[in-house]
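Engineer: Provided below for reference: sequence and predicted model.
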Amino acid sequence: MKMTTMGQCTGRRDGRLVRTRAAAFSVLLGLGAGFGSIPLPAVAQSYSFSSVEIQGAQRIEPATILSYAGIARGETVSAAELNDAYQRILGTGLFETVEIEPRGSTLVINVVEYPTVNRIAFEGNRRLGDEELAQIVQSQSRRVFNPRQAESDAQAISSAYAQQGRIAARVEPKVIRRSENRVDLVFEVFEGGVVEIERIGFVGNDAYSDRRLRRVLQTKQAGLLRRLIRSDTFVEDRIQFDRQLLNDFYASRGYVDFRITGVNAELSQERDGYFITFNVEEGQQFEFGQISVTSDLPEVDEALFRDAIKVRPGAVYSPSLVENDIARLERLAVQEGLNFVRVEPRVTRNDRDLSLDVEFQLTRGERVFVERIDIEGNTTTLDRVIRRQFDVVEGDPFNPRAIRQSAERIRALGFFSNVDVEAREGTSDQQVIVDVDVEEQPTGSLSLGGSYSTTNGFGAAVSFSERNFLGRGQALSFTVNTASSSTQYAFSFTEPAVLGRDTALGIDLSYRETDRLNSDFNTARGRIRPSLSFPVSERSTLSLRYTLGYSDITVPDESDVGGVITAEAEEGERYDSALGFTLAYDSRKTGLNPNAGILLEFGTDFGGLGGDSTYVETRVKAVAQTLVWNEEVTLRATLEGGVLNYADGNSRVIDRFQSSPSIMRGFEYGGIGPREIGDGVDDPLGGNMFAVARFEAEFPLGLPEEYGISGGLFYDVGSVWGLSDDSTSNVAAGNSIVSDDFSARHVIGFSVLWDSVIGPLRLNFSEALVKEDYDEDQSFDLTISTRF
C-alpha cells in the first residue's frame, strides 16, 4: 500500500504560484505478479509495523511527524487508519508532499517540507504603503510558507483596496525560490482606478426630495473635489449604514411604516462609476395620540410621573422622543427611591386619524445588579474617562436602557472609532458584567497654513489641538496667528469632569497686538480667564468665570488721531478684574422638534475687583431656527444686544462694542456707530450699546449638491451707539462726534455658502438700504460660516 499527495503548490522557474491541486493517493495490493489479473474477494487488510522510517524531514523532527501520524510500533492498523494518518500529516500544512508506504514490517513516511518564508515584499502599491499592507497579511517571514494563506492574504489586500473604491484592484502572490529551502513571497499589486458614485437616486419618495435625502446619507456623489473626498467612492458597508440612516431619518419624522424595498448598485458600461438607487416606501406620517401613565405598583404616584412627560398629543411621532421620556421617568423613579422600576411603552395604532397612543407602563423589573464594568482596547485613554460616562457603578441596579445611553455618550466623546458595550451574565443569576470594548482613533491635529481676513489681511497660522490630552479626556489647544496688521497668541485648556462630576473647568490665555487696525493707533490686549461650567437643568447650562485683562493703546508720532482716542491712550496701561456668568438655554439638546431649535444666552461681567475701573457689561442673544418646505429651506432669526456701563473710570475704544460683519453685515469693522470727525480725522469710537436683528434664509441653488454650494438671503437691522460724557468731553477742537444716538441701519444681501475642504465659507454680497452719512459700508465680505 502506498499513499501519496502531489504538492499543494509548486514554484515555477518564473516564480509563479500555482493554485492548489487536489491530493491524490493510490493503494497497490497484490499477491504477486502472476496473480495480478485474477479477481479476488474483497478482504479487509491490516498491517503491523515493527519500525517506522521517516524520510525527507529537514526542519521537523521525525518524532514530531510520527506523533502526527498517531501510529505506534507493533500496533495493528487497518488501511483506513493508514489513510487517516496520512490525512493528519497532510493537514498540518507543513508539507508539500506526503507519501506513506508499507514495506513489510517497516512503514516508510516520505515527506517534502514546505519552504520557509525568507521575506515578504509588495510591488506596484502606491495608495497603500508597505506598512499598511504588512498589517493586513497573515503570512510572516521565518515561518513555514502556506499557499492557502498566501491566497487569503491576496484576497485581503484586494478587499482593502475595495474599501477605497478600487474594486478593480488585483493582487497576485508570487514565490521566488532561494537556497536552503527558502522562498521570497512577493505580492504584486495592480491598484486600478477609483470607481466613484456618479449618481444617487430614490424611487418612491414623495414627502422629501432626492436632494434632501442625499444629505442624510454618508455616501456622497462625486463632485468637484473628488480627488480629496473619499465618501464618493462605492463601499458596500457604507451603503448598509446608509440604509440605517434613512430608516432613522423617516422614523424620527413619524413615518413608522417606512421601509427600503431594495438598493440597486449598477456599474457603468465603462466600469468607472456606480449608479445607486434606493427604492423606498414612505407610508403615512403619524402623530402622538393619547399619552398616559399606568402602573400596578402601589408605591408609584402616577400623577407625578405623568407630569414629567414632555411629549404632547399632536406632536409628530418619534421613537427618540419616546426613549427620552422613558429615560426621564426611570431617572425620576430612582430619585423617588423606587429601584428596579422599568418603563415599558405600549403603542396603540389608530389608522383612522393617523395617530399613535402611547401608554408608559411602570412595572417591577428583575432584581439584577451590576457586578463589574470591564473595559478593553483603551491603550491611551484612562479607564476613568470611560467610566464616568456611566450613570451606574458596581453594585447598582442594572438598567439596560441606561447602559445603552452610556454607550452613546462614549461614542459622542469622539475618542474612539468603534465602541461595543454588551452585558453578560455574571457569577450569579442576579448579577451582570458590562463589557466595554473600544478602538481608539487619533484625537490631535497640527495645522500649518495661511489665513485671510477682510479686516486683518493675509497672515500665517500655526495651531495645535488635542481633544484627549494624555488620555485624560482633557482638551488642549494653542494658536499663533500673524497677519499684516495683527498678531495673536491663544492657549486654552479644559478639564471636562472636575472631581468626576459633570462640571467643566477651563482656562483661556490670549494676547493680541494690532498695528494700525483700520486706524492710526496701536493696541495690545492680554487676558487670563478661568471658568467653570455645569448644567442646571436638562437644557440649561451655567458658566462662571473670572477675567484678568491687560490693555494698552499707543499712538505713533505723526498719526492723525482725534482727541478722544488721544486722551484714552494717555491713560496708559489698564488692568481689569471682573467676575461674570452666562446662562444658556438650548432646546436642541432634547427638543421635541428635530427641525427646529431655540438658543437663549444671557451673560454679565462685573468689573472692579481690584482692577483700574468699575463696570458692568451685559450681553443677550436669542436664536431661533426651523426647516420648512420639506426641510429644503432653513429659516433663522437672531436677536443680539449689549450694554456697557462704567461707574468708575471710562470706557475706551478697545472696550466698547464695535460693529463687524459677524454682528451686522454690510459694513466694515467699526463702520457704524459714534465717530470723531474733523480735519483729517475719522476715528470709529465704538459704542456702549448695540442691538441687532438678523433674519436669513438658506436654500439650494439647483446646483448638484456634491458641489456643496447653496444660497441665502439675509436682512439685518441694527445700530451701535452711546458714548459717556467723559469721552465726548475729549473731542479735539474743530472736531465733532457723529452717530452718537440710536439710528437703525438696514441691510439686505445675498450669500453663497460653500462647504469647502478648508471649512464652511460664506460669501456675502450686501447693499445698505438705510445708513448714515459717515458710515463705511461694505458690499462684499468673506467669512467662516457658523452653524446654529
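Structural biologist: Nice, thanks for sending it over.
Engineer: only C-alpha atoms from now on, for both contacts and neighbour counts.
Structural biologist: Noted.
Engineer: which residues of the stretch 401-550 of the chain fall in helices?
Structural biologist: Listed in chain order, the helices found in the stretch 401-550 of the chain under DSSP state H, counting those that start in this stretch amount to none.
Engineer: and if you look at the stretch 251-400 of the chain?
Structural biologist: 302-307, 319-335, 383-387, 400-412.
Engineer: mind listing what's buried in the shortest one?
Structural biologist: When neighbours are counted by 16 or more other C-alpha atoms under 10 Å, the buried residues of helix 383-387 are found to be 385-387.
Engineer: picking up where we left off before, looking at the helices of the stretch 251-400 of the chain, spot the one closest to Arg527.
Structural biologist: Across the helices of the stretch 251-400 of the chain, the minimum distance to Arg527, taken as C-alpha to C-alpha, is reached by helix 383-387, at 30.1 Å.
Engineer: stretch 48-59: which residues count as buried?
Structural biologist: 48-49, 52, 54.
Engineer: between those residues, which is nearest Val770?
Structural biologist: Comparing these against Val770 with C-alpha to C-alpha places Ile54 closest, at 102.6 Å.
Engineer: check contacts around Ala207.
Structural biologist: Ala207 makes contact with 282, 630, according to C-alpha atoms under 8 Å, 6 or more residues apart in numbering.
Engineer: try this one side by side with the last:
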Amino acid sequence: MANGLHSVLRICATRKALRASVVFPAVAMTCVAVPVIAQAQQYSFSRVEIVGNERIEPATILSYARIARNTPVTAADLNAAYQRLTGSGLFESVSLTPRGNTLQITVQEYPTVNVINFEGNRIVKDAVLSKVIQTRSNRVFNPAEVEADAQRLVQAYADDGRMAARVTPKVIRRSGNRVDVAFEIKEGKVTSVERITFTGNRSFSDRRLRQVLATKQAGIFRTFVKNDTFNPNRVSVDRQKLIDFYRSRGYMDVDVRGVSSQMTRQRDAFYMTFNVVEGQKFHFNNVSTTSEIDGLDTSEYEKLARIRPGQTYSPQAIELAVTRMEQLGIKQGVQFLRVEPRVTQDQRTQAVNVDFALVRGPRVFVQRIDIEGNTATLDRVIRREFKTVEGDPYNPREVKNATDRVRALGFFKTVDVNTKQGSGPDQVVVDVNVEEQPTGSLGFGASYSKTDGVGFNASLDEKNFLGRGQYLGLSLGTTKDNNNSSFRFVEPRFLGRDVSFSFGAGYFTSSSATNQNFDTRRINLSPAFEFPVSERGRLQVRYKVGEDTLSNVSADSSQILKDEEATKGTQRYSGVGYTYSYDTSLEQIDPRFNWKFSLSQDFWGLGGDVTGGTTSAKIQGERKVFNEEVTLRASLEGGAVHATGGTTILQRYNGNQIRGFESYGIGPRDGSAPNNDALGGNYYWAGKVEAQFPIGLPEEYGITGGLFWDVGSVWGLDNTSGTSATVDDSMHIRSAVGVSIFWDSGIGPLRLNFSRAIKKEDYDRTQNFDLTLSTQF
C-alpha cells in the first residue's frame, strides 16, 4: 500500500442523521470512494481500530465485521463487512477506512428513544394507540420500525372504519444521543358502507340478504352504529354468512363468486356488491344407514336420522343426525365410531340422497386440552363445554360442536380451536384460544305510562360472574305508585352437569294506582332446577315461598275486596311447581319455522295459609313467508287458578295478556261499587295473531311495521255477590286490533302498539297506546 496508492481506499455509507422534525421515510445516502488501481487489490491489517461506539462493545462490532488480523482482505471482503454492520440495525452510519496496516471502523450508533407522543388523535386515546406500535421508550431507535409503526396505526384506524386516516412519523433530536418520536395523526371521518347490493339473487331480495350480513348500510344513526363502517376483515365473514344462509334453505351449490368494494371519490364511503350464484334448491330423497363395522346393527341408528323424503335439504339436519348416531355409539361402547354422511345429488330432479355410513375411525386419543387467552373466565367454564376429556377417543365432530357451544356462551370475542400432533402418532392436543369480551352491563332508564306516570329504573347484569359462567342480575324500579326490586342468580352447570340452578327473589309494592283502589305488598323467593328431558324438551322444577298483603282497600270499593282484606289480608304460601317446555329452536333445522309449547303447574300447601294451585299452558309458532320478507306469528294460551277457601285479587288474572286494554281493564267487575272495581278472574284464555313486515324504510334504520289481532277473555270468581248486585263473571269475549312499529334501537328492541278495541263490555277500560320491549320466540 506504500507503493503508490493514488488515493486512500474508503468504503463509506452514511445515512443522513435524523435532524429535528425530519419526516420519514429517511433517504439512505451511500458514497463509495473507488481507487484508481484495480479492485482486485488485497490488504492485510494487523490492527483494527473502532471509533464512535458508546453503548456497543468493540467485540460485538468485530463479530459483525469478521475481519481477521494479518489475513489477506479484498475490497469485496470490506464491502461484505460493511453490509453486515449496517444490516445489524445497530448503527445509523458506518464507514471502513484502511490506514496503512490499520483498519478504522467508524460507527454512529442509533440514538435511544426518549419520549413517544401521539398528536392529533381525538377519537382513539393514547393508551390504545400505544398497544399498536412496537417502538418503546428507553430502547434503541430504529427508523424502519417507526415507519412500520406508522403503517400499523393506519391499519388500526382502517379496522375501526377510518380508511382516510393518515399517520406521519417525526423524529426530534435531543441531547445525549436521544430522540423523541412523534406520530402526527389525521384521523379522518368514519368510512361507512353507503350501499350494499347483490347480483344473481333470484330467490331472495336485496333487503332480505342484507339482513344476513354482519356489515350494515349507513343510516340516520351512523354515528352510533359501528356495523355500518367498512371493515375489510368482515368481508370474508359476510361471504360465509351468505353461503350458510342459502345452504340452510336447500341451495347446496350456492357460491359467492366475488365481493366488489369500491370507494367513493370523496373517500368517505364504500359501495359493496356481492356476486351470488344461487344454483338449484334441493330436497332430501332417499336416506339410508349402512355399517362397515362387523356385528353392528344399523336399525337403532337408522331411527336417529329423522329426515323425511321431500324435506328441504339442510346441512344442519345432517349434522344433527350424525351427532345423534355418534352419541348412541358412545353409549353402546363402540370405540372410534365415525358416521360419514355420503351425499349424492340428482341435478335433474334436485334430489339429495344421503347414506350414513358407520365406519371405524382412526385410533387417536385426546392427550390434553390446552386453554389460553381466558384472563377472566376460569378454565373449567370452557372445559365443561367439551364432552371429550383427556384420554378419550378423539372425535373431530364433537370438538367442532364443543367449539360452537363455547362461542354460544357469549363470553368471548373470538374462539379458535385447533388440533396438533401430541407426543405420539396416536395422540392429539386440542388448543383452545379465546379472547375475552365484556359480559356485564349497568343500566339506568326512565319510563312513562298513563297509569303509573313517570318512573325510574336501574339494573345490573353480569353473565360471567367472577369468571365462573354464572349469571347475576339485580334490578330496581320506582314510579309514582309502584316500587319493585328483584334479584336473580343462575348457575348453568350445577355440579358440572347439564343442570341449571337458579335462585330468584322479589319485593314489590303498589299503592292506589289508577284502576286499582288498594295497596299491595308481595315478597317471594324461588329456587329452581332445570334440565333437559329430550333434545328439544326441558323441565324446570321449583319451590316457591312468599307472602302477599292486600291493604287499604278504599271505602268505595267492592264488598268482595273488603271481605278479602278482612279475611285474607296477609297470606303466606309455600309450594312446588314445574314447567315443561318444548322448543324447536334448540335443534333448529328449518330456519323459516319455529314453534314452542310450555305447560306450567304450581301446587300450594306445603305450609302457609294457601292450599290450591295454578295451571297454565301456551303454544306459539312463527313462520317466515314471501321469501322471508314477512314474519307471521300466532299463539294460544290459557290458565286457571284455584285456592281452597277462595282466591284473592292478588292471585287472580288481571287481563294484561290481551293488548288494547289496561291492566285490570277486563274481566269480572263490581258495577254496584262506587269505584266500579275490577276483580280479576280465576280463568283466562288469549289468542294472538300478528304479522311483521318492511314498511319501505331502509333496513339499516331497523324499523319495521306490524299488524295484530288479539282475542280472549278473563272470567270466573269464587264469590260473585256484591254489595247490592250480582257480579257478572261470565266468559265475555274481548277483541282488539292494532298497528305496531318495531324498532331495533340502540337500547334494545322496542315495540310501539297502537290499538283499538273492537269487542268489549261497557265497563271495560281500553288502552290505545303502549310502549314495550319487543320479545320474539
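Structural biologist: On my side now, so go ahead. Note that the structure is predicted; figures quoted are calculated from it, not measured.
Engineer: export the buried residues of stretch 48-59 of structure 1 as a markdown table, with columns for distance to Arg404 of structure 1 and secondary structure.
Structural biologist: Formatted as a markdown table, the entries for those read as follows, by distance: C-alpha to C-alpha, whole Å; DSSP: H, G, I helix; E, B strand; the rest coil:
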| residue | distance to Arg404 of structure 1 | secondary structure |
| --- | --- | --- |
| Ser48 | 65 | strand |
| Phe49 | 65 | coil |
| Val52 | 62 | strand |
| Ile54 | 60 | strand |
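Engineer: can you give me the helices for the stretch 51-200 of structure 2?
Structural biologist: In the stretch 51-200 of structure 2, helices defined by DSSP H, counting those that start in this stretch lie at 58-65, 75-87, 126-130, 143-159, listed in chain order.
Engineer: ok so, going back, can you put the helices of the stretch 251-400 of structure 1 in a markdown table and add distance to Glu767 of structure 1?
Structural biologist: As requested, those are arranged in a markdown table below (distance: least, C-alpha to C-alpha, whole Å):
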| stretch | distance to Glu767 of structure 1 |
| --- | --- |
| helix 302-307 | 51 |
| helix 319-335 | 43 |
| helix 383-387 | 51 |
| helix 400-412 | 42 |
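Engineer: out of these, nearest to Phe202 of structure 1?
Structural biologist: With respect to Phe202 of structure 1, and counting by C-alpha to C-alpha, the nearest of these is helix 319-335 at 24.1 Å.
Engineer: now for that closest one, which elements pack on it?
Structural biologist: Under the contact criterion of 3 or more C-alpha pairs under 8 Å, 6 or more residues apart in numbering; DSSP states H and E, the helices and strands touching helix 319-335 of structure 1 comprise strand 341-350.
Engineer: which bit of structure 2 covers the strand it packs on?
Structural biologist: The counterpart of strand 341-350 of structure 1 in structure 2, using TM-score structural alignment, spans residues 337-346.
Engineer: mean deviation, the matching stretch versus structure 1?
Structural biologist: Once the two structures are superposed, the average separation between stretch 337-346 of structure 2 and the matching residues of structure 1 is 1.0 Å (mean C-alpha distance after the TM-score superposition for structure 1).
Engineer: the aligned partner of Gly608 of structure 1 in structure 2: helix or strand, and which one exactly?
Structural biologist: In structure 2, the residue matched to Gly608 of structure 1 (TM-score structural alignment) is Gly605. Secondary structure here is read from DSSP states H and E; on that basis Gly605 of structure 2 sits in strand 593-608.
Engineer: mean deviation, that strand versus structure 1?
Structural biologist: In the superposition against structure 1, strand 593-608 of structure 2 averages 0.6 Å from its aligned positions (mean C-alpha distance after the TM-score superposition for structure 1).
Engineer: next, the angle from the helix or strand immediately after that strand in the chain to strand 593-608.
Structural biologist: As assigned by DSSP H and E, the chain's next helix or strand after strand 593-608 of structure 2 is strand 612-625. For strand 612-625 of structure 2 and strand 593-608, the angle between their directions (axes from the mean of the first three to the mean of the last three C-alpha atoms, to 10 degrees) works out to 170 degrees.
Engineer: returning to that earlier point: CSV for the buried residues of stretch 48-59 of structure 1, including distance to Asn595 of structure 1?
Structural biologist: Written out in CSV, the entries for the buried residues of stretch 48-59 of structure 1 read as follows (distance: C-alpha to C-alpha, whole Å):
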residue, distance to Asn595 of structure 1
Ser48, 84
Phe49, 84
Val52, 81
Ile54, 78
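Engineer: among those, list the two that are farthest apart in space.
Structural biologist: Ser48 and Ile54 (16.5 Å).
Engineer: picking that back up, distance from the chain centre to the strand holding Gly605 of structure 2, please.
Structural biologist: Remark: strand 593-608 of structure 2 is offset 31 Å from the chain centroid, using C-alpha atoms, centre = their mean, to the nearest Å.
Engineer: give me the buried positions along that strand.
Structural biologist: By neighbour count with 16+ other C-alpha under 10 Å, strand 593-608 of structure 2 contains the buried residues 593-605.
Engineer: cool, stretch 75-93 of structure 2 as well?
Structural biologist: For stretch 75-93 of structure 2, using 16+ other C-alpha under 10 Å, the buried residues are 75, 78-82, 84-86, 90-93.
Engineer: let me have those in TSV, extended by distance to Arg210 of structure 2.
Structural biologist: Compiled in TSV, the buried residues of stretch 75-93 of structure 2 are given as follows (distance: C-alpha to C-alpha, whole Å):
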residue	distance to Arg210 of structure 2
Ala75	67
Leu78	64
Asn79	61
Ala80	59
Ala81	61
Tyr82	59
Arg84	56
Leu85	57
Thr86	54
Leu90	53
Phe91	55
Glu92	54
Ser93	57
